[in-house]
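J.: I'd like to go over a predicted model; first the sequence, then the structure.
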Amino acid sequence: MKLAFAAVIVALASVADFAAAAAPATPTGRLEGYRRRLPFWSPRPSRRALSPATTAPPTAARKRDDPPPVSAPPAPTVSDIWEIEEPPAEPFEILEPWGSATSSPTADATSVSSPSGPPNAASDSVWEDAANHGCRLVDAMRTSDQEAGKLYSPAKSSVQSSLMSFDDFTSWGWNANEINAGNLSDFDGGQQKPDPGWGIGHALRELGVSDKIKAQGGKNVIIDALHGKEPFTQGYTKNGKSYPATGAEFKIGINTDDGVLMAMDRISPASAAKKRSPPVSDDQLPDVHAFSDIGYLNYKNILGKDPKNMKYMMSVMITNDKTASIIAKALGGGELGPWPGKSFNWRSKEFKALLGSPNGMGFGYLLVQHKSQLGNLFIKDVQIFHGDTWHKLPNMLFTLEVQNGQDPPPKSSGLPPQMVEPLVTGVPGKLRRGGLAPVMPTMQARGPKNFVRAHIKHVEL
C-alpha cells in the first residue's frame, strides 16, 4: 500500500514538472518593455533562439561598451538577453533606437534606417536630391558674392546675410548660456550608458585642436542657445510687435583659438513651435532661425570680431534619418568606423551629397552668406566617423581652406538650383532632456534666403 501511494506521488510530481517546463515564462515587471539597443553602426550579432528555460551563453552576457559586471542577485532567465534594457537615469532619456520602426522619416525620405542595424542607404531620389543641393553649394562657395546671387531665382545682387550683429540674435528672443560642467561639457565621455558625453575627444586631439572646455583649461566654449526662457511662458517684443518664445534650442561648440565650430544639437524654432500649447504660428517665428546665422553670430560674439581663421566645422551625434541614409549610401555598403573614418574630396559626388544633407547644408550656407567676413573660405573635404560612444552615432567633419584661385570656375548646368536651407537639420535627441517631447525632422522651405526648388541633373566639377 505504501509503495503504491509513493508511486502515485512520484507520478503527480512528474506531471507538474512537465507542465511547468511547457508553460511560457512570465516576464518580470522589471524586464517588460525594455530592449537592448545595439550600436547603430555595428553589425548586429548573431542571435540564438533560446527556450525560456535556457540560460544565455556567457559570451553574450555584455557587449563591448557595457560597464564591467558588478555583484548583483541573479537575473531571471529570459529568451534573448539582447532584449533587456534598464531605463536610463534622469536627467536624460533614451528614446527609440535611431531609425526604429516608430521613427518618423523626413518628409521626402523614401528610405530610412533599419531597427536591426545600420540605416538603409538613401534611395536614388534622396541621393540625387542631396547631391544636387551640395553641388550648388559648392558652386556658390567657389564664386563671388555677386555670382552666387545669380544662382538664386529671382537673381540677387548679393547673398550676404542681413543678420550681422549679436544684437540681432538677442533681440529676436534668444539667450546664449555657457555650459561649464556636467556630461555635456565632456568631449571624451559617452562610452557608458546613459552618459551623453560627446565622444569626440580623440578626434579633436588628432586634429591638433583643444579637447576641453575653457573651464577645464581648454579652449572650447559650449553654448546652449535657447529661444526664450523656461518654462517659455513669457515672450518678447521686436519692432513694437509681441512674439512668443518657441523653446528652440541649439547647442554649439566654439573654439575661436583653433578655428572650430561644432553643431551639437539643433531644435529649430519651427519644430519647437509645434510643441507649444497653443502652437506658435509661422508668422510669429523669429527671423533668426537657421544654424548658418545662429552659429555665425555666436562664433563672432565670442571672438569679438569677424572670424577669419575658421578651419573645421563638425556636425556631432547625427540623428537625422535622411542624413543617416545618405551617410550609409556614401559608405557603399561598408561600415562606419571610428576616427578617422572615411574621407571624401570636394570633387566627389559623395562629398556633395553629404554637404547637401540636412546636417551638412547649414555649414555651406554659413560660408556662402558670410564671404567677406570669413575670407572667402571653401570646404575642401568631409570625414564621416562614429564617436567613441556607446550608441556609435555618426559625426561629419568638414575641413576648410582659403580658396587659392587655381581651380577653374564651376560649370553651370543652366538650370535653377535646388537649394533650400531647412528649418530643421537634426532631431533633439535620442539623447534629450527628460522634459522635452520628441521632435522629428521635417523639411520646410521658408524665408527670403531660399533658392528655387527644382530637380536637376547632378553636375560633376
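T.: Perfect, thanks for sending it. These figures come from a predicted structure and were not determined experimentally.
J.: CA only for contacts and neighbour counts going forward, please
T.: Fine.
J.: how many neighbours does Phe232 have?
T.: Residues within reach of Phe232, counting by other Cα atoms under 10 Å, total 15.
J.: ditto for the one 10 residues further on
T.: A count of nearby residues for Ser242, using other Cα under 10 Å, gives 11.
J.: Then the one 10 residues further on?
T.: If you count neighbours by other Cα under 10 Å, Ile252 ends up with 26.
J.: wait, what's in contact with it?
T.: Ile252 sits next to 222-225, 261-265, 295 when contact means Cα atoms under 8 Å, 6 or more residues apart in numbering.
J.: Repeat the analysis, applying 6 Å as the threshold.
T.: By Cα atoms under 6 Å, 6 or more residues apart in numbering, the residues touching Ile252 are 222-223, 262-264.
J.: Just the buried subset of the residues you listed, please.
T.: Among the contacts of Ile252, those classed as buried by neighbour count (16 or more other Cα atoms under 10 Å) are 222-223, 262-264.
J.: Below is structure B, check it against A:
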Amino acid sequence: MTNDQLYQTAVEKGIKLLEYFTNTIPIPQSQFTDPEDLYDEGHVASDEYLFVDVERLSTPFRDLGTNSVMDHEGGKNILVHHVYDQGFENDIRIRPYFAQICNPEAGILVAEGNLTVPVAAIFEDLFIEILLLQHWLDIAFLQYLSTFPSPPPQPLPLKYIFQLTIMNETTCEILKSVIAKQDAEECGSWPGLTFDIDSEEGRAILGSPNGAGVAWMLLQHRLQLGEKQIEKVTVFYATDQGDLCKWPSLLFWVV
C-alpha cells in the first residue's frame, strides 16, 4: 500500500469512527469496568518503571492549566504501571507492560509507554493465548480509573489524552502525510500543529491505529465517561528539537 493509499484509508476509517459518536445505535460497552479486572486478568502493578519523563510535557501541561510535578514530589500526576508475566519466563528480556501518567484532577491521561502482549510475544517468538484484557483502550482506562476515589465521579472527567513518542509504523506514516500536506517537513515541538477532528487531517489521525484506540476508549466506556467526543487533535514533538531520534506525539482534546 502506498503512502497516499494508507492516508486515504485512514481518512475513511476516521469518517466511520466519527459516525459512531453520533450514531443512535448503541455501541457495545466494554466488560472491563473495575480496576480489579487488571489483576484478575494477569496484569500486575509494578513500581519498576524507570523511563518516565513527564518533564517533556511541562509546557503543554502549563498551557492546560496544570504542571508536570509527579505525586511523589507533591504534585498531581500519578504513574500507573502494570506488567504481564504469564507465559513470559524469568530469562526473557521483553515483557508486556502498560504505563500511563494520570492526573485525575485535571482530567489528563498520558500514554507514557506501552508494549502489548501480542507484540511482546512476537519479539520473543512465543505463543500466547488470546487474552480478554489485552487492548490499550481497556487497560489504560482501568489504570486511569484506579487513580480516582471509590466510588468515582460520574461521569468520569477526562479532557486530554496524550500519546507520547509514537512508534507505530502505520501511525507514523499517516502523520508524515498529514505534516507534508502543511508544506512542512516536521510539526515541531509544542504547540505543534492542531487540526479540527472533522478536518481531513483530523479524520486521518483519528483513523490511524493510535487515533482509533482513543476513539474506541471513549466509545466503549461511555457508561463511565458519558457521551464524550473528540474536538481536535494536536501533533507535536515532546522531546527537544536537538534529539537525534524523534518520534511524534499526539494530544486528543476531549469534550
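T.: Received the coordinates, thanks. Just so it is clear, the model here is predicted, and its values are computed rather than measured.
J.: can I get the contacts of Ile252 of structure 1 in a markdown table with secondary structure and distance to Ala270 of structure 1?
T.: Shown next, in a markdown table, are the contacts of Ile252 of structure 1 (DSSP: H, G, I helix; E, B strand; the rest coil; distance: Cα to Cα, whole Å):
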| residue | secondary structure | distance to Ala270 of structure 1 |
| --- | --- | --- |
| Ile222 | strand | 23 |
| Ile223 | strand | 20 |
| Met262 | strand | 21 |
| Ala263 | strand | 18 |
| Met264 | strand | 18 |
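J.: Trace Asn210 of structure 2 over to structure 1, please.
T.: When structure 1 is aligned by TM-score structural alignment, the residue opposite Asn210 of structure 2 is Asn359.
J.: three-state assignment of its match?
T.: Using DSSP: H, G, I helix; E, B strand; the rest coil, the structure places Asn359 of structure 1 in coil.
J.: Next one: it relative to Ser242 of structure 1, how far apart?
T.: 31 Å (Cα to Cα, to the nearest Å).
J.: what do you get for Gln160 of structure 1?
T.: On the measure of Cα to Cα, Gln160 of structure 1 and Ser242 of structure 1 end up 27 Å apart.
J.: next one: Val402 of structure 1
T.: From Val402 of structure 1 to Ser242 of structure 1 the distance is 42 Å (Cα to Cα).
J.: and what of Met141 of structure 1?
T.: Met141 of structure 1 is 37 Å from Ser242 of structure 1, by Cα to Cα.
J.: Equivalent analysis for Ala203 of structure 1, please.
T.: 44 Å.
J.: Buried residues, stretch 215-229 of structure 2. List them.
T.: Quick answer for stretch 215-229 of structure 2 (16+ other Cα under 10 Å): 215-222, 224-225, 228-229.
J.: counterpart of Tyr237 of structure 2 in structure 1?
T.: Checking TM-score structural alignment: Tyr237 of structure 2 goes with His386.
J.: Its match contacts Gly341, doesn't it?
T.: No. His386 of structure 1 is beyond contact range of Gly341, at 7.4 Å (criterion: Cα atoms under 6 Å).
J.: The two: who's more crowded?
T.: Applying other Cα under 10 Å to His386 of structure 1 and Gly341 shows that His386 carries more neighbours, namely 24 against 16.
J.: Would you tell me what helix or strand Glu89 of structure 2 is located in?
T.: Counting by DSSP states H and E, no helix or strand carries Glu89 of structure 2.
J.: What's the match for it in structure 1?
T.: Under TM-score structural alignment, Glu89 of structure 2 pairs with Thr233 in structure 1.
J.: For Thr246 of structure 1, see how far away its match is.
T.: Looking at Thr233 of structure 1 against Thr246 of structure 1, where the rule is Cα to Cα, the gap reads 9 Å.
J.: Tell me which stretches of the stretch 51-200 of structure 2 form strands.
T.: Assigned by DSSP state E, counting those that start in this stretch, the stretch 51-200 of structure 2 shows strands spanning 78-84, 97-103, 108-115, 160-163, 193-196.
J.: Which one, of those strands, ends up nearest to Phe51 of structure 2?
T.: strand 108-115 (8.3 Å; Cα to Cα).
J.: now that closest one: which residue numbers in structure 1?
T.: Aligned by TM-score structural alignment, strand 108-115 of structure 2 falls on residues 260-267 of structure 1.
J.: Great, nothing more from me.
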